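Asker: one predicted model, sequence on top.
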Amino acid sequence: MPVKKKRKSSGSDESALKKCKITSFCRTQIPSRLINPEDHFSSKKCQSWFYEYTDTDEVVGPEGMEKFCEDIGVEPENIIMLVLAWKLEAQNMGFFTKEEWIKGMTSLQCDQPERLQGKLDYLRSQLNDPVTFKNIYRYAFDFARDKNQRSLDMDTAKSMLALILGRTWPLFPVFHQFLEQSKYKVMNKDQWYNVLEFSRTVNTDLRNYDEDGAWPVLLDEFVEWQKARLVV
């Protein structure tokens, strides 16, 4: 789950793209103790587990989140962490409140790291259903934005797009380059939603793109920019 950082001046397209690529692998896991299948979920154990990562505000913050990821053997930037946040209905990227934790982990029936490790394949499988994937994608916009802003700053938008679409959308590297050189500093919700629709319906050669369709200007400009590059 990428933590927002202060905007830095952009370098070359290649270095910027490398920077925004998100890993999809899990850490090498230390062999965990076996779980007795007869042991039922315990709310008390779930709460105690939460407090292993909290600060005085009873919120799992960045430091606690890093330890949590180590315990379950998942990189913080792994897309599984976004799916988990969606399951917990977390409101702020990089943070889990006690209420979110208890409600979400109870739903998953996880009260210790080993149980959640056993759910990782299930969490990843949620991305295979088109409807669920769309829900997670839409959730990511409000999850990642600053709550006092209506739009995503472009650095965060590029990182989140890399996380969600970077591995599956062939045009993502080109779209990322377009965003790098464009005038856009933020991405609004309508643009965010339409990028997913664009990635699902428009061919890589862009020939089936309807210029008279109800696409945001950002995507019209991307298509025009890419077609000009292909001519050259």
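Answerer: Received it, and whenever you're ready, just let me know what you need. What you see is a predicted model; the values in this text were computed from it and never measured.

Asker: can we go C-alpha only for contacts and neighbour counts from here?
Answerer: Will do.

Asker: which helix or which strand is home to the residue most central in space within the chain?
Answerer: Nearest to the geometric centre of the chain sits Leu82, at 4.4 Å (Cα atoms, centre = their mean). Here Leu82 sits within helix 79-88, counting by DSSP states H and E.

Asker: next, the one to line up against it:
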Amino acid sequence: MSMFQNKSALKQQFTAVTGCSSGEVTKWLEKSGWKLDVAIDAYLSNKTSSNTLRPDSKLVEIFESYKDNDGNGDVIGIDGTLRYLEDLGVDPDNSITLVLAYFLQSPSMGVFHRDTFLESWSRTNINTIDGMSQYLQNLYQTYKSDRDYFKKVYIFAFDFLMEVPGQRILSYDLAIDYWKLLFFERQEFEDCFTRLNQWFDFATNEYKRGFSKDTWQMFFLFLEDVIKKDPVNLSAYDEMAAWPSAIDEYIEYLRENDLVSF
């Protein structure tokens, strides 16, 4: 893809996500050095700071229609979330739900808070379910095509998956489920699928422990910097580097089972 074609694609994605007028698009992208996620964040932050966000009645009505009926008027719970996803035309088991959770800054699975729900949608000037559905689909395209935006969603996912307040370790079975959801649909990691499955086998049969936030984040770097660069030989692995112990144990597991030759 030429530089011109790439910039044209970035402009289209920026417009699709923000609804920004065409005359403003180039300005925001140039300010960010043509980094899509940075440009989008800057544009939305500017809109937030320059306008008092007062959600209109239609947006409030949408929140009210999904909120809990147990007296907590500030939360959409699991039942309301499932109805909301259904109305958006979203499969709860699809990774698009993580994109929505990241956009609305959901604190945990099946929960949306009034303040972040209204604030996030107010920034977009959208107050209909159809508009939300289209906006979410545009965000999902950005998630699938922009590595930096994908990484932000990936990092967000760890805290989002915590099941109780104060939890610091993610169970290995839940981690595996979401690694599969996050990585197996991405074309750039296709050559890594064998190593990823070996990682899952290691976690299930050998490691048998949960993963810390540091390991969750570092595994993304390990996938990009070691596995993706040389899936066969893992030649970029440096045993002197400061990888989490789980990753070093994984390498030993591969060696002991003759799954890597170095």
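Answerer: Sure, I can see it. Keep in mind it's a predicted model, so treat the numbers as computed, not measured.

Asker: now the next helix or strand after the helix holding Leu82 of structure 1, how far from the chain's geometric center?
Answerer: Using DSSP H and E, the next helix or strand after helix 79-88 of structure 1 towards the C-terminus is strand 96-97. Relative to its chain's centre, strand 96-97 of structure 1 lies at 17 Å (Cα atoms, centre = their mean, to the nearest Å).

Asker: where in structure 2 does whichever helix or strand comes after strand 96-97 of structure 1 fall?
Answerer: Using DSSP H and E, the helix or strand that follows strand 96-97 of structure 1 in sequence is helix 98-108. Residues 114-124 of structure 2 are where helix 98-108 of structure 1 lands when matched by TM-score structural alignment.

Asker: what residues of the matching stretch count as buried?
Answerer: Neighbour counts over stretch 114-124 of structure 2 (16 or more other Cα atoms under 10 Å) mark Arg114, Phe117, Leu118, Ser120, Trp121, Ser122, Arg123, Thr124 as buried.

Asker: rewinding a little: which part of structure 2 lines up with the helix holding Leu82 of structure 1?
Answerer: Going by TM-score structural alignment: helix 79-88 of structure 1 matches residues 95-104.

Asker: quick check: buried residues in that stretch?
Answerer: For stretch 95-104 of structure 2, a neighbour-count test (16+ other Cα under 10 Å) marks Ser95, Ile96, Thr97, Leu98, Val99, Leu100, Ala101, Tyr102, Phe103, Leu104 as buried.

Asker: for the third one, give its distance to Ser49 of structure 2.
Answerer: Yep, that's Thr97 of structure 2 we're talking about. Applying Cα to Cα, to the nearest Å, the value for Thr97 of structure 2 to Ser49 of structure 2 is 27 Å.

Asker: swap in the fifth one?
Answerer: Using Cα to Cα, one obtains 24 Å as the distance from Val99 of structure 2 to Ser49 of structure 2.

Asker: which of the three states applies to Gln177 of structure 1?
Answerer: helix (DSSP: H, G, I helix; E, B strand; the rest coil).

Asker: residues contacting the counterpart of it in structure 2?
Answerer: Here Gln177 of structure 1 is matched to Asp201 in structure 2, going by TM-score structural alignment. Residues counted as contacts of Asp201 of structure 2 (Cα atoms under 8 Å, 6 or more residues apart in numbering): none.
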